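**Q** Attaching a predicted model along with its sequence, questions to come.
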Amino acid sequence: MKAAQAAQFAPCVCNRQAGRLYFLTTEEQKRKALSYQKGNRGFGDTAAVIAIVTVDIAEMLEPTERYQHWIDGGLFAQNFLLGIHAQGYGACPLNWSAPITRDIGIRKLGYIPDSESIIMMVAIGPLKDEYSVARSERRPLADIAHFPDLEHKQ
């Protein structure tokens, strides 16, 4: 629960605190929920817990905030992930770029209210002493960090 507490301190629009977490712990709950997420084959069944990260979009009050739940949800999820790692557990964020049919399907399980938008799932479990992980090289810093004032003066 300390990881959930870390998520509570994520920045959010007007301090609305719209982030929500659903923890699935039984094998049946996890299996059913993961059947709607298509990026967990080969390891999803090994997770001790599956968390579903959502944002209550009823907290977004203005039409100009129509994308704010993605921003707040991402910050909330990041704090949650850092909190999991701070407790010594492993976490794998599982994206929720799902078509409406899968979104409706997971909602039929009864955990997620209609007013909440699913941001992602997170597979959580103990870390092994040793394991192999895929590692992608990162782009050079010069490709992602720009200083327009300095760059245009040259």
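**A** Yep, that arrived. Residues are numbered from 1 along each chain as shown.

**Q** make it CA atoms for all contacts and neighbour counts henceforth
**A** Noted.

**Q** Mind giving me the packing neighbours of the helix or strand encompassing Phe76?
**A** Per DSSP states H and E, Phe76 falls inside helix 68-86. Counting contacts by 3 or more Cα pairs under 8 Å, 6 or more residues apart in numbering; DSSP states H and E, helix 68-86 is packed against helix 2-8, strand 19-24, strand 49-56, strand 89-95, strand 116-126.

**Q** here comes the other one, which I'd like you to weigh against the first:
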Amino acid sequence: MYFKPLLNILITPVEYAFDFFRAFSWSKASPFCPKQKQLHYDILLLAHTVEKGLSVSKPREGFGRVKILNLLHFLSLYQDDWSRFPLEKSYGCLKSYLDWNTSKGVELGDFGDKIYAFLQRCEQLGLEPKGGVKHISNSSLQNNPAAQAFLKARFSSRRFQPDKVDPDILSEIVEIARRSPSQCNRQSGRIHYYSRFEDIDRLLRLQGGAEEFRESVPNLFVISSEISAWSGFKARSQAYVDGALLAMQILNACQSLGLGACPLNLAVSNYKELKICEAGGISKGERLIMMIAFGFPEPTGLVVARSERMCTADLLTCH
């Protein structure tokens, strides 16, 4: 009666040891992490500090000099054939930074010249600036009862029509999902999509929690988060936070597009997680967050779990 719970407790340190081994092998601070991947996330992190500095109510003239010099150093080492996004984001951030200081009459001297040289490099590469700040009108922050009703109406569907999702709908799901927040805008989350029956069947057998409807799942996401976006003990859980936010946005995106979706937990051992990575062609440098079965729900008479929530008084503690 007590053997299985006791065994689970005894195995826990072993699993934590595997967690450490995977973090040591793949984290941004690891000597085994590819240099360009390290630079990718270092650049995104520092570029976002520029955006944050420009978005406060009273930016300080010439702020962030040390961090921007570090950013420019990382950019000088970064190879644009790895991924252009860090360059595009930095391009927009530093252009906004230079424009804002110019508008205030701030003389940046040699520091400003270094920023300008990077902007010229981006122009020569034909890049589009994708960072910086944007202005939001007050109307976008008004009370929105329709949005509230939509969010309250979400449910998990386990009954699907056999159709595969059209590529345009799939692209729209990802377009919505990529707006999900992430710590310092690292965007460590990844979305893996499967539509072939044999792939879905193999992955769901490994997941083990969808046996009663596994054969009727026409589309499947596996949500993951790159370990290399993080380093140090303070960020030991952040891959899961980023990945979970991305997964929630995907669930809302599915419902907004008329699709049913069901999140499937991946509370599995490291051994099983790596087996899923292997079966799904996913890098072992990614932590798996959850699977999401989705598709067009049965058109009439759909039955779903009520899944009643606890009352707000039990959920909320006011301090």
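**A** Good, I have the coordinates. In this text, all values refer to a predicted model and were calculated from it rather than measured experimentally.

**Q** Which stretch of the second structure lines up against the helix holding Phe76 of the first structure?
**A** Helix 68-86 of the first structure corresponds to residues 238-256 in the second structure, going by TM-score structural alignment.

**Q** Helix, strand or coil: sort out Ser307 of the second structure for me.
**A** coil (DSSP: H, G, I helix; E, B strand; the rest coil).

**Q** how many neighbours does it have?
**A** 8 (other Cα atoms under 10 Å).

**Q** Return the residue of the first structure aligned against it.
**A** Aligned partner of Ser307 of the second structure by TM-score structural alignment: Ser136.

**Q** how close does that match sit to Tyr22 of the first structure?
**A** 30 Å (Cα to Cα, to the nearest Å).

**Q** And for Pro140 of the first structure?
**A** 37 Å.

**Q** more neighbours, those two?
**A** Neighbours were counted for Pro140 of the first structure and for Tyr22 using other Cα under 10 Å; Tyr22 has more, 13 against 8.

**Q** Now do the contacts for the more buried one.
**A** Residues near Tyr22 of the first structure by Cα atoms under 8 Å, 6 or more residues apart in numbering: Ala51, Ile52, Val53, Tyr111.

**Q** The last one corresponds to which position in the second structure?
**A** Structural alignment (TM-score structural alignment) places Tyr111 of the first structure against Gly281 in the second structure.

**Q** In the second structure, where's the longest helix?
**A** Ranked by number of residues, the top helix in the second structure under DSSP state H is helix 3-26.

**Q** so the following helix or strand past that one aligns onto which residues of the first structure?
**A** Counting by DSSP H and E, the next helix or strand C-terminal to helix 3-26 of the second structure is helix 35-55. Per the alignment by TM-score structural alignment, helix 35-55 of the second structure matches no residues in the first structure.

**Q** How far away from the center of its chain is helix 35-55 of the second structure?
**A** 15 Å (Cα atoms, centre = their mean, to the nearest Å).

**Q** Buried ones in it, by neighbour count?
**A** Within helix 35-55 of the second structure, the residues scored as buried using 16 or more other Cα atoms under 10 Å are 36-51, 53-54.

**Q** List the residues that contact the residue nearest in space to the middle of the second structure.
**A** Central residue of the second structure (Cα atoms, centre = their mean): Gly189, 2.8 Å from the mean position. Neighbouring residues of Gly189 of the second structure by Cα under 8 Å, 6+ apart: Ile223, Ser224, Ser225, Glu226, Ala239, Asp242, Gly243, Leu246.

**Q** Could you see which of those carry over to the first structure?
**A** When you map the contacts of Gly189 of the second structure onto the first structure and apply both residues aligned by TM-score structural alignment, their matches' Cα atoms under 8 Å, the shared contacts are Ile223, Ser224, Ser225, Glu226, Asp242, Gly243, Leu246.
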